[in-house]
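Participant: sequence and predicted structure, then a few things I'm wondering about:
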Amino acid sequence: MISHKGKSIKLILIVLLYVFVSGDAEVRCIESEREALLSFKNGLIDEYDVLSSWQSKECCKWHGVECSSTTGHVTTLQLSGLDHDGVLKGDVRSSLLELHHLNRLDLSLNDFGGIPIPEFIGSMKQLQHLSLSGSKFAGSIPPQLGNLTNLHSLDLSYNSLSSTSLSILAPVFESLEILDLSYNQLNGCIPDPSAFSSLKELHLLKNNFTGSIPSSIGQLSELQVLDLSYNSLEGLVSESHFSKLDKLKTLDLSFNALILDTAPDWSPPFQLESISLGGCDVGPYFPKWIQTQRNLYSLDLRRANITDEAPRWLWSTLSLLTNLDLSDNRISGAIPNLSSTSIRYMVLSNNQFSGPIPLFSTVASDIQLSGNMLSGSILSICKTSNEHLRTLVLSNNQLSGEVPNCWENTPNLQSLDLLTTVFRVKFLALWAT
C-alpha cells in the first residue's frame, strides 16, 4: 500500500513530467548574458526604438534574441534590418564576448558608418553563422575572423571592404558552406579553393579580383552556386574547372576577360538552372553543351563573341527557359514561333536575326529585338493577347507597313519603340484615341 507521502511525490513527478513534455516550463534568461546584451545595446544608436523590448528581465523574449530551450543561454542574435523598421547605428561592443553559446550573429542591413569590422568577433569561436551584410563596414577583413573554425556561413557582402587577401580566412575554409563577399572592393587572386571541401555557395561578384580561376575549383563536389561575375579575372576556363561540379545549379562568370575553352562534344557533369557568361569569350560558335541542360530557366550570353546561326535546339529543347539574353553578338537565323514557350524576358538586340517578327509567349513581359534585320509587318503582335507585355522594342530593323490598332490585346504595354517616323506618328494617334 502506497503511503500518503509516496502519493504526493508521485503526483509531483507527474506534474513535472507534464510541464516538461508540454513545453510550459519557462526558460529564464541568464543574468550575466542579459547584462552583456544591455551593454551591447548601450553602444548602439537606436533612433527607431528597434530595441524597445530590451527592458524586461526576461531577455529571451527580447526582439532578435533567441535562447536554448533547455539551458537558457542566448544562441541567436538576429538584428537584421530586414526584421524591423529602421536601422541601428553606433558601435558594436565587445560585451558580445560574454555570450559564450552564441552561434548565430546577424547584424546585416544596419548602418555602422564605415567603421572596421570589430576584431573581437574573431574570438567568438562558437559562431556558426555570421552576417554583416550591407551594414556599411569598411577597411580590411580582420585576420581574426580566420579563428572562426566552426563557421558554416559567412556573409560580408555589400560593404566597403578592401585590400584583403582571402588567404587570411584559410582556417575557416574547411567548415564553410556559404561564403558571400560580393559587392566590396576586394582585390588580389582567388586562393586555391581545394580547401573549401564543404562549400556549397561562393559569391565573389562585384569586386576587383584578378588573375585566373584556379582549375582546382572543379574539385568542389558540393558546390551549387558559383558567382565570380564583374571582376577582372582572365585566362582560360576549361572542362577541368567543372570536372566534379555535378551539383552545380548556378554559374555566373559574366563580365570578366575569360575565354571558355571546351570541346564541341563536351558533356558537363551538372544540370544548371542559370547560366551567365555575358562579356566572356564564348564564341565563335554557339556552345553545344548548353543543349544538355534540361533545367535551364535563365541564359545570358550577351557580348559573348558568338558569330553563328542560332541552333534549332535553342528554341525547342530549352522548354523551361524564362530569361534569354543573346544581345550584342553576331547571331543569325530566323526566330521561330515562340507562342508555346515560357519566355518572359528576351533580349536579342544587335545581332543579325532575319525574317518576320515571331509570335511571342502569352506570358512575355519584355521583348527587345532592335538592331537586327527583321522584315515585314508587325501584325503578328495582334495575333495573341498578352496582358503581361510591358516593353516591346523593334527599332532599327527593316519593318514596314502600318502600326495596327490592336493595343487592347496588350493593355499593360508601357513602352513601344519602333524608331520610325511613320510608325511613331500613327501609334501616337491611336494611343490618343
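Facilitator: Ah, there it is.
Participant: from here on, contacts and neighbour counts on C-alpha atoms
Facilitator: Noted.
Participant: next structured bit after whatever helix or strand residue 17 lives in?
Facilitator: Taking DSSP states H and E as the criterion, residue 17 maps to helix 4-22. Past helix 4-22, further along toward the C-terminus, the next helix or strand under DSSP H and E is helix 31-42.
Participant: got the buried residues for that following helix?
Facilitator: For helix 31-42, a neighbour-count test (16 or more other CA atoms under 10 Å) marks 33, 34, 36, 37, 38, 39, 40, 41 as buried.
Participant: before we move on, back to that, got the contact list for the helix holding residue 17?
Facilitator: Residues lying outside helix 4-22 but in contact with it, judged by CA atoms under 8 Å, 6 or more residues apart in numbering, are residue 25.
Participant: where does the residue nearest to residue 65 when sequence neighbours are not counted land in three-state SS?
Facilitator: Ranked by CA to CA, 6 or more residues apart in numbering and with sequence neighbours excluded, the top spatial neighbour of residue 65 is residue 77, at 5.0 Å. Classification of residue 77 using DSSP: H, G, I helix; E, B strand; the rest coil returns strand.
Participant: I'd guessed residue 77 sits against residue 105; true?
Facilitator: Yes. Look at residue 77 against residue 105 with CA atoms under 8 Å: they come within range, at 5.1 Å.
Participant: now the residue nearest to residue 65: how far from residue 102?
Facilitator: 8 Å (CA to CA, to the nearest Å).
Participant: list the buried residues in the strand or helix carrying residue 374.
Facilitator: Assigned by DSSP H and E, residue 374 belongs to strand 373-376. If you call a residue buried by 16+ other CA under 10 Å, then strand 373-376 has these buried ones: 373, 374.
Participant: do you know how far the closest residue to residue 25 other than its chain neighbours is from residue 30?
Facilitator: For residue 25, the nearest residue in space outside its immediate sequence neighbours is residue 19; the separation is 5.8 Å by CA to CA, 6+ apart. Spatial separation of residue 19 from residue 30 under the definition CA to CA is 21 Å.
Participant: then this one, side by side with the first:
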Amino acid sequence: DSSVLLSFKNSVEDPSKTLSSWNISDNFCQHWNGVACTTKGRVSVLELEHLTLPGSLLVSTINALPFLLELSVLGSNFTDAMNSSEHACSLEMIKLSSNQNMTFTSSFDAMLGCQGLKVLNLSNNQIDGKIEVPIGNALEVLDVSHNLFSGEVPLFLSSQCKRLRYLDLSHNHLTGELPVDLLKNCTNLQQISLAYNSFHGTSFPSIHSLPSLEFLDASFNNFTGPVPAIHENLKHLNLSSNSFNTTRENLCPSLNSSRLESLILVNNKLTGRVLDSVLNCSSLKMLDLSFNLLAGEIPSTICKQVPKLEHFLAWVNNLEGQLPPNLASCSNLTKIILTFNNLSGNIPPELLSNTKSLQWLSLSNNRLSGEFPDSLEHAKEMLVLQLSNNSLQGKLPSNMTVQTINLRGNSLSGRIPASLNEMESRLTAKSGGCKCSISFLPASFYGFSASSPSFIDVSFNKLVGGIPRELGSMQDASYISLAHNFLSGTIPVELGDLKNIIGMDLSFNGLQGSIPGSFSSLQSLTGLNVSHNNLSGPIPQGGQLATLDASSYAGNAGLCGFPLASC
C-alpha cells in the first residue's frame, strides 16, 4: 500500500505540503499524515486535502487499496472527472467536500449508491444537475449541501432511508412540493436541513411520525399553510422566511412532555395570538417570532409555563398591552427584543432589578411611557439597552453602565451621568470584550451598528448641563450622539482621546467655545456633526477633519477655516 500512496504523491500537486510526511523511510501506518491502517497494516483510512489532482488518479488509487473503508478529500482542485471504481463499493465513508471542478461520470455515480456506504458527504462543491443517485440501504449520513443541485427531491429517498440519521439538502436550488409521506420510513432521522431552497406548497413532510428527530431546519423556502405538528422529541425547529400563516392551538403536543428548546419562525405570515400557542413548549430556551403579524398581549403566564426561556424575540409585530411584571420571573432570560410593536405602559421595574442574567433589552419604537426605570442600576449584567422612540420621562440613573445604549427620541431630562465612562471598564472586566452582536440585526438598524464596542445615543431628548469630560476615557467608543438636547458649556478636550470613535453628533445644542484641537488626531472618525450650536474660533485642521464638508459645522456663526470661510 505504501508504494501505491507514494506513486499517488508523485502524481499530484501539493502546494500546502500536506503530504510532506509521506516518506519511504517512515512507517506509513504510524507517521504518514492522513493515513490509518488495519491491525494487519493495510490502509483503511485516507484523508487528503489542498491538492491538485486528476479525478481518474484518485479512483485508480482507490482501486489499488482493497482494504480502504474511509475516503476524505477536502479543499482540492480536480483536473478531470472521476470514473468508475472496481473497489469503491467496499467503502463505508466518502467525504468529498469544498473542492473545485469536481465532476463525476455516470459510472462513478453508481458507486455512490453502494449498499455498504454509511456516510456520503458531497457538500460545498458547486455540483449541478439533479439528485439522481440512489442511496444504499446502509446510508446513515447524506450531506449534499452548498451545491447547485436543482429539480425535485427524488422519491427513492422515502424507501431507502431506514438507517438515515442525518440529511442535509440545504443551500441548493431544489424545487417542488414535498409529499407528506416523503420521510415516513426514515424513522431513525435525527437531523434534517432543507434550508435555502425553493420548496413550496402547503404540504410538508410529516415529522410527527419521526420519533428520533431532534433538529429540523426548513428556513428560506416558500412553504405555506399551518406550521407542522411537532413530535415531543424535537429540540430545534427553524421555519424562518417562509409563508406559514397559522399555528395549531398548542404547538407542542402536551405540557411538560415537550423537549423543544429552540423555535424560530422569523419572517412568516403568522397572525393573531401565536404566543398563546407556545405555552405548552415548557422546555423552550430560544423563541423568535420576529417579522410576523402577531397580535394580542404577551401572556402573563409565559414565565410560569416556559420557565427556561433565555431568548425572547418578537420584534416587528403588532403586540400590544403592557409588559407583564412577572416576565421578570424567567430567571434565565438574557435577551428580550420586542422592538417595533405597540406595547404601552411603564417598563416594570422588576424586569431590570430581578432578571439577574438580562444582557440585552430592546423595546424601541413602541408606545412605552412613564419614568425611566431607576432599577437599571441593579441590572449588573446589562450590556445593551435600546429604548428609543418611546415616551419615557425622568432622569437617567447616576449609576448606569451598559455597553450599548440607545435612548433616542424620548422626553428624558436632567444631566448626562458621568458613569457612562464606566462602560468600557465594565465591558473588559465582565465580558472579555464581548460585542453582543446578533446575526439577524441589520448593521444600520439603529442608525449605526448595534454591535459597536460602545454605542451611545441619547439624542432628541431634553437633557441639560455640560458634556461629562469622563466620556473621553471610553477608548472603545465607536459612536456617540448627544444631538437635539439642551446641552451647554464647552466641548471637553478629552473627547479628542476617543481613538476608536467613528461617528460623533453634538448638533442642535447650546454648546459654546471652540472645537478642541485634539479632534484632528481622531484617525477613525468618518462623521462629525457639531452644527447648530454657538461654537466659535478656527476649525482644527488635518487628519480626518479634512474629509468633512461644511454641513458638519453649519449654524455656528463664529466658526471659520476650512471647509468654511477663512478666518
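Facilitator: Sure, I can see it. Since this is a predicted model, take the numbers as computed values, not measurements.
Participant: give the aligned range of the strand holding residue 374 of the first structure in the second structure.
Facilitator: The counterpart of strand 373-376 of the first structure in the second structure, using TM-score structural alignment, spans residues 411-414.
Participant: CSV for the buried residues of helix 31-42 of the first structure, including distance to residue 427 of the first structure?
Facilitator: As requested, the buried residues of helix 31-42 of the first structure are exported to CSV (distance: CA to CA, whole Å):
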residue, distance to residue 427 of the first structure
33, 69
34, 68
36, 67
37, 64
38, 65
39, 66
40, 63
41, 61
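Participant: aligned partner of residue 260 of the second structure in the first structure?
Facilitator: Under TM-score structural alignment, residue 260 of the second structure pairs with residue 223 in the first structure.
Participant: OK, contacts around its match?
Facilitator: Contacts were defined as CA under 8 Å, 6+ apart; by that measure residue 223 of the first structure touches 198, 199, 200, 201, 202, 245, 247, 248.
Participant: any chance of these in JSON lines, with neighbour count, distance to residue 317 of the first structure and secondary structure too?
Facilitator: Shown next, in JSON lines, are the contacts of residue 223 of the first structure (neighbours: other CA atoms under 10 Å; distance: CA to CA, whole Å; DSSP: H, G, I helix; E, B strand; the rest coil):
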{"residue": "198", "neighbour count": "18", "distance to residue 317 of the first structure": "33", "secondary structure": "coil"}
{"residue": "199", "neighbour count": "24", "distance to residue 317 of the first structure": "31", "secondary structure": "coil"}
{"residue": "200", "neighbour count": "21", "distance to residue 317 of the first structure": "28", "secondary structure": "coil"}
{"residue": "201", "neighbour count": "20", "distance to residue 317 of the first structure": "28", "secondary structure": "strand"}
{"residue": "202", "neighbour count": "20", "distance to residue 317 of the first structure": "29", "secondary structure": "strand"}
{"residue": "245", "neighbour count": "22", "distance to residue 317 of the first structure": "23", "secondary structure": "coil"}
{"residue": "247", "neighbour count": "17", "distance to residue 317 of the first structure": "21", "secondary structure": "coil"}
{"residue": "248", "neighbour count": "23", "distance to residue 317 of the first structure": "20", "secondary structure": "coil"}
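Participant: helices of the first structure, residue ranges please.
Facilitator: When secondary structure is read from DSSP state H, the first structure shows helices at 4-22, 31-42, 312-316, 421-432.
Participant: could you identify which of the ones you listed is most buried?
Facilitator: For these, the largest average neighbour count (mean count of other CA atoms under 10 Å) is found in helix 31-42, namely a mean of 17.
Participant: same for that helix, what does it pack against?
Facilitator: Based on contacts counted as 3 or more CA pairs under 8 Å, 6 or more residues apart in numbering; DSSP states H and E, there is no element that helix 31-42 of the first structure packs against.
Participant: how far is it from where the chain is centred?
Facilitator: 34 Å (CA atoms, centre = their mean, to the nearest Å).
Participant: one more: stretch 327-346 of the second structure?
Facilitator: With CA atoms, centre = their mean, you get 20 Å for stretch 327-346 of the second structure.
Participant: in the first structure, what stretch matches it?
Facilitator: Following TM-score structural alignment, the partner segment of stretch 327-346 of the second structure in the first structure covers residues 290-309.
Participant: so what touches the matching stretch?
Facilitator: The contact list for stretch 290-309 of the first structure (CA under 8 Å, 6+ apart) reads 267, 270-286, 313-314, 317-333.
Participant: alright, that wraps it up for me.
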